[in-house]
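Visitor: Sequence and predicted structure, then a few things I'm wondering about:
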Amino acid sequence: MKITIIGPGKLKERYLKDGIAEFVKRLTTYTKLEIIEVSDEKCPENLSPADMEIVKKREGARILSKIHPSSYIITLELEGKQLTSEGLANKIEEITVGGYSHITFIIGGSLGLHSDVRKRSHFKLCFSKMTFPHQMMKLILIEQIYRSFRILKNEPYHK
C-alpha cells in the first residue's frame, strides 16, 4: 500500500513540520507515504472571480501532473462526505479490497480545488464544515491516516 498526499505550498512552520515528521515515522510500519508539495500561486486579497479561477486552474494543473494514473483519488472538499475516524479506516480498507494499492489524497490551496481536479476524484472527503489552512490540513490528514491504520490493525490509539 502506498499513500500520496498532494497539496500546494511549501511547509514552513517548524511545529507543523515536526508533527508531520512524527506521524510519517509512525506510518512506516503500515504504509509507504509520499508528500508532494506543488508550488502555489500568489493570491492577493482583491482577486476577481475570473482571476480566482485562473489561480485554481494553475494550481490544479500542477496537482494533476503529479497524480499516478492507477491511484484512487480522494479530494478534501467542503462539499464532500464527512466520516468518523472508523469510517475513514473502513474507506481505506474498502479501497484496498477493491484492488487499489495506491491512494492519493489531494488538498486544495487557499481558494480550493479547480473543477478539473474535482472531476478526477473517486471520493470527496470533508473533514469539517470549518475551513482549515491547507498546511495545517496536511498534519490533520496524516494523523487520521495513522489512526486509520491503527484501527484496521485493532491496535490502541490514545495520543
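Guide: That came through, no problem.

Visitor: drop to CA atoms for contacts and neighbour counts, all remaining ones
Guide: OK.

Visitor: just checking, what's the longest strand in the protein?
Guide: Criterion DSSP state E: the longest strand present in the chain is strand 72-82.

Visitor: Can you give me the buried ones in that strand?
Guide: For strand 72-82, the neighbour count (16 or more other CA atoms under 10 Å) marks Tyr72, Ile73, Ile74, Thr75, Leu76, Glu77, Leu78, Gly80, Gln82 as buried.

Visitor: Comparison target below:
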Amino acid sequence: MNIKLITVGKLKEKYLKEGIAEYSKRLSRFCKVQVIELADEKTPENASDAENNQIMLKEGERIKAKIGSRDYVIVLAIEGQQFPSEEFSKKIDTIAINGYSDITFVIGGSLGLSKDIKQRANLKMSFGLLTLPHQLMRLVLVEQIYRAFMIQQGSPYHK
C-alpha cells in the first residue's frame, strides 16, 4: 500500500519534522509513505471572499496535479466525518480490500480546500471541531495512520 500526504505550506518546526519522520519510519513496515509539500499562496491581510476563493483555487490546482487518477482521496475538512481510531483503522483496511493501493490524504492551506478538491475526495474526514495548526495536523494524521495499522495488527500500541 502507498500512503501519500499532500499538504499546502512548508513545515518549519524541527520537532514536528522529527515527529513526522519517526512515524513515517515506523509506517515503512506497513506501507510506503510519501509527503508532498506544496507552496501556499500569500494571503493579503484583509482579503475579500473572492480573493480567498482565488487563493484556494490556485492551491487546489497544485493539489490536483499530485493526485493520481486511481487514488482513494481523503481530505481533512472541518465538515468531514469523524471516526474513533478503531473505525479509522477498519476504514483503511476496507479501502485496501476494495482494491485501492494508493491512499492520498490532503491537508489544505490556512484557508482550507477548494470545492473541486473536496468534490474529488472519496471521503471527507475531520479530527473534530477544534482548530489545529496545519503543521501540527500533519503529525497528528501520520500518528493516527500508524495507530490504524497497529490496531489491524492487534498491537498493544493502541490502548
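Guide: Yep, it's here. Keep in mind that this is a model prediction, so the values were computed, not measured.

Visitor: Out of the buried residues of strand 72-82 of structure 1, give me the two with the largest separation.
Guide: Pairwise distances across those (CA to CA) peak at 19.2 Å, for the pair Tyr72 and Leu78.

Visitor: before we move on, the earlier item: post-alignment, the longest strand of structure 1 versus structure 2, mean distance?
Guide: Here the mean offset of strand 72-82 of structure 1 against structure 2 after fitting is 0.4 Å, by mean CA distance after the TM-score superposition for structure 1.

Visitor: And the helix or strand following that strand, what does it pack against?
Guide: Downstream of strand 72-82 of structure 1, the next assigned helix or strand under DSSP states H and E is helix 85-97. In terms of contacts (3 or more CA pairs under 8 Å, 6 or more residues apart in numbering; DSSP states H and E), helix 85-97 of structure 1 is packed against helix 134-152.

Visitor: Now do the buried residues in the helix it packs on.
Guide: Buried residues in helix 134-152 of structure 1 (16+ other CA under 10 Å): 134-151.

Visitor: just checking, Leu11 of structure 2 touches Leu136?
Guide: No. Using CA atoms under 8 Å, Leu11 of structure 2 is not in contact with Leu136, being 9.1 Å away.

Visitor: residues making contact with stretch 107-120 of structure 2?
Guide: Here stretch 107-120 of structure 2 makes contact (CA atoms under 8 Å, 6 or more residues apart in numbering) with 5-9, 40, 52-53, 56-57, 59-60, 63-64, 73, 75-77, 124, 134, 138.
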